[in-house]
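1. output the structure for:
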Amino acid sequence: MQVVIGRIGRAHGIRGELNVDIRTDEPERRFAPGSSVVCGTRTLTVASARHHGGRLVVAFKEVPDRTAAEKLHGTVLEAVVDPDDTPDDPDEFYDHQLVGLEVRSDTDAAVVGTVTGLVHLPYQDTLTVEVDGREVFIPFVTELVPVVDVAGGFVTVKDVEGLLDPTRAENAASDLVGD
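-> I've put the predicted structure just below:
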């Protein structure tokens, strides 16, 4: 099983180093020297990793110079993990642990949908949820998703006007404007 751990940004310097936008809560583990990452159809070995100017700068053994580094710009980096493996922090989850969980309302615990995926955005992750045959996006933040119970098979979502039903949001906005 593979999990997204980063996206390659611009080349850094002339020796093949790359800026990496981190998409993991375990960068020290995933980008430790000697560890392997999947980059498209290739497997790369981390030679070194360091923080510079608020970014992670990584050198891979298979990327000898700036020209080779520039060809990787924008590529997603993934790590191979055992399906039974879990992150070290109990408040962190791998995508595959969340997909398939029931989505329950925090007001009455009624099942309102199913998690179908995650979108990894620069500032926060977003749950993709199927609700009555529609795809709904829910920011994966504690304020909106206060409970994640992988063992129990569900997440709880705040019952915020329009969050799970976009037509309710449109109607609420119309009511405010006096439509």
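2. only C-alpha atoms from now on, for both contacts and neighbour counts.
-> Noted.
3. could you find the closest non-adjacent residue to the spatially most central residue of the chain?
-> By CA atoms, centre = their mean, the mean C-alpha position of the chain lies nearest to His120, the distance being 3.6 Å. Spatial nearest neighbour of His120, excluding adjacent residues (CA to CA, 6 or more residues apart in numbering): Thr126 at 6.5 Å.
4. to compare with the earlier structure, here is another sequence to fold:
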Amino acid sequence: MAEQQAAPLVVGRVVKPHGVHGEFVVEVRSDSPDRRFVAGTVLGVVRKAGGGGPESSLELVAARWHAGRLLVDAKGISSREAAERLRGALLTVNREELEKLDDPDEFHDYQLEGLAVRQPDGTVLGSVAEVVHTPAGELLGISLEEEQHEALVPFVNDIVVEVSLERGILVIDPPEGLLDRF
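-> Reported below is the predicted structural model:
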């Protein structure tokens, strides 16, 4: 049986065109935008359903921050109409292209997503559904099994007391009320 290739990782989403020369706004979904969005980088493109085109790739010509948004210029996208056709497309990289993390307390989002979430006493709470990046820090979207809802948990040492990729678990010690449904 052939080994299945790991799914590419999403590092951004095209929001909309910017200007008339093909530049477009990207919603960043990467911890390292200054390394990920540089001239010469080739990103995979997964178009939204019915978006008119198969998976492809884009070579970045330039990227710059403007008014808190990332504006990107890519080879072959030279008009507002061409940029408009990218609206909603996901920009991806292969996992093999990610840099190795030297700090044992740092993780790529894909390493955390899917981990079983437990309390210190071993009680299973659910699993990590997503990592949400905010200006104030990262939040873990935890899909809670028994309550059948999702809770956002700050990814800080006081709450996330253990991450074991080898065992596939993340242990949290949440303060009272953090996991309650509102």
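5. before we move on, back to that, so the residue nearest to the centre of structure 1 versus Pro139 of structure 1, what's the distance?
-> Applying CA to CA, to the nearest Å, the value for His120 of structure 1 to Pro139 of structure 1 is 10 Å.
6. which neighbours do those two have in common?
-> Thr126 (CA atoms under 8 Å, 6 or more residues apart in numbering).
7. can you give me the strands for structure 2?
-> In structure 2, the strands defined using DSSP state E lie at 9-17, 24-28, 42-46, 56-66, 69-74, 90-93, 116-118, 124-134, 137-144, 149-154, 160-164, 169-172.
8. nearest to Arg36 of structure 2, of these?
-> Among the strands of structure 2, the nearest to Arg36 of structure 2 by CA to CA is strand 9-17 (7.8 Å).
9. give the other helices and strands that the closest one contacts.
-> strand 24-28, helix 80-84, strand 90-93 (3 or more CA pairs under 8 Å, 6 or more residues apart in numbering; DSSP states H and E).
10. let's see it at 10 Å
-> On a contact count with 3 or more CA pairs under 10 Å, 6 or more residues apart in numbering; DSSP states H and E, strand 9-17 of structure 2 meets strand 24-28, helix 33-36, strand 42-46, strand 69-74, helix 80-84, strand 90-93, helix 109-112.
11. list the contacts of stretch 124-139 of structure 1.
-> 23, 95, 98-103, 111-121, 140-141, 144-145, 157, 163-166 (CA atoms under 10 Å, 6 or more residues apart in numbering).
12. let's see that with 7 Å instead.
-> 112-120, 140, 164 (CA atoms under 7 Å, 6 or more residues apart in numbering).
13. can you pick out the most distant pair from these?
-> Val112 and His120 (22.7 Å).
14. Thr114 of structure 1 contacts Glu102, correct?
-> Yes - with contact defined as CA atoms under 7 Å, Thr114 of structure 1 counts as touching Glu102 (4.6 Å).
15. any idea what Phe93 of structure 1 aligns with in structure 2?
-> Matched by TM-score structural alignment, Phe93 of structure 1 corresponds to Phe107 in structure 2.
16. regarding structure 1, what is its longest helix?
-> helix 166-177 (DSSP state H).
17. give me the contact list for that one.
-> Here helix 166-177 of structure 1 makes contact (CA under 7 Å, 6+ apart) with 161-162.
18. same question for stretch 91-102 of structure 1.
-> With CA under 7 Å, 6+ apart as the criterion, stretch 91-102 of structure 1 contacts 3, 86-87, 111, 113-118, 150, 153-155.
19. go on, stretch 83-103 of structure 2?
-> 8-17, 22-24, 43-48, 77.
20. switch to 6 Å and redo it
-> 8-17, 22, 43-48 (CA atoms under 6 Å, 6 or more residues apart in numbering).
21. buried subset of those residues?
-> 9-17, 22, 43-47 (16 or more other CA atoms under 10 Å).
22. mind checking what Val14 of structure 2 lines up with in structure 1?
-> Using TM-score structural alignment, Val14 of structure 2 sits opposite Ile8 in structure 1.
23. quick check, that match in contact with Glu17.
-> No - shown here, Ile8 of structure 1 and Glu17 do not form a contact pair, counting by CA atoms under 6 Å, at 10.3 Å.
24. show the buried residues in the contacts of stretch 124-139 of structure 1.
-> 112-118, 120, 140, 164.
25. from those, pick the one nearest Leu56 of structure 1.
-> Of these, the one sitting nearest to Leu56 of structure 1 (CA to CA) turns out to be His120, at 17.5 Å.
26. what about Glu59 of structure 2, distance to Val42 of structure 2?
-> 4 Å.
27. tell me, how many neighbours does Gly168 of structure 2 end up with?
-> For Gly168 of structure 2, the neighbour count with other CA atoms under 10 Å is 15.
28. now do the aligned residue in structure 1 for it against Leu101 of structure 1, distance only.
-> Structural alignment (TM-score structural alignment) places Gly168 of structure 2 against Gly153 in structure 1. Look at Gly153 of structure 1 and Leu101 of structure 1: by CA to CA, they are 5 Å apart.
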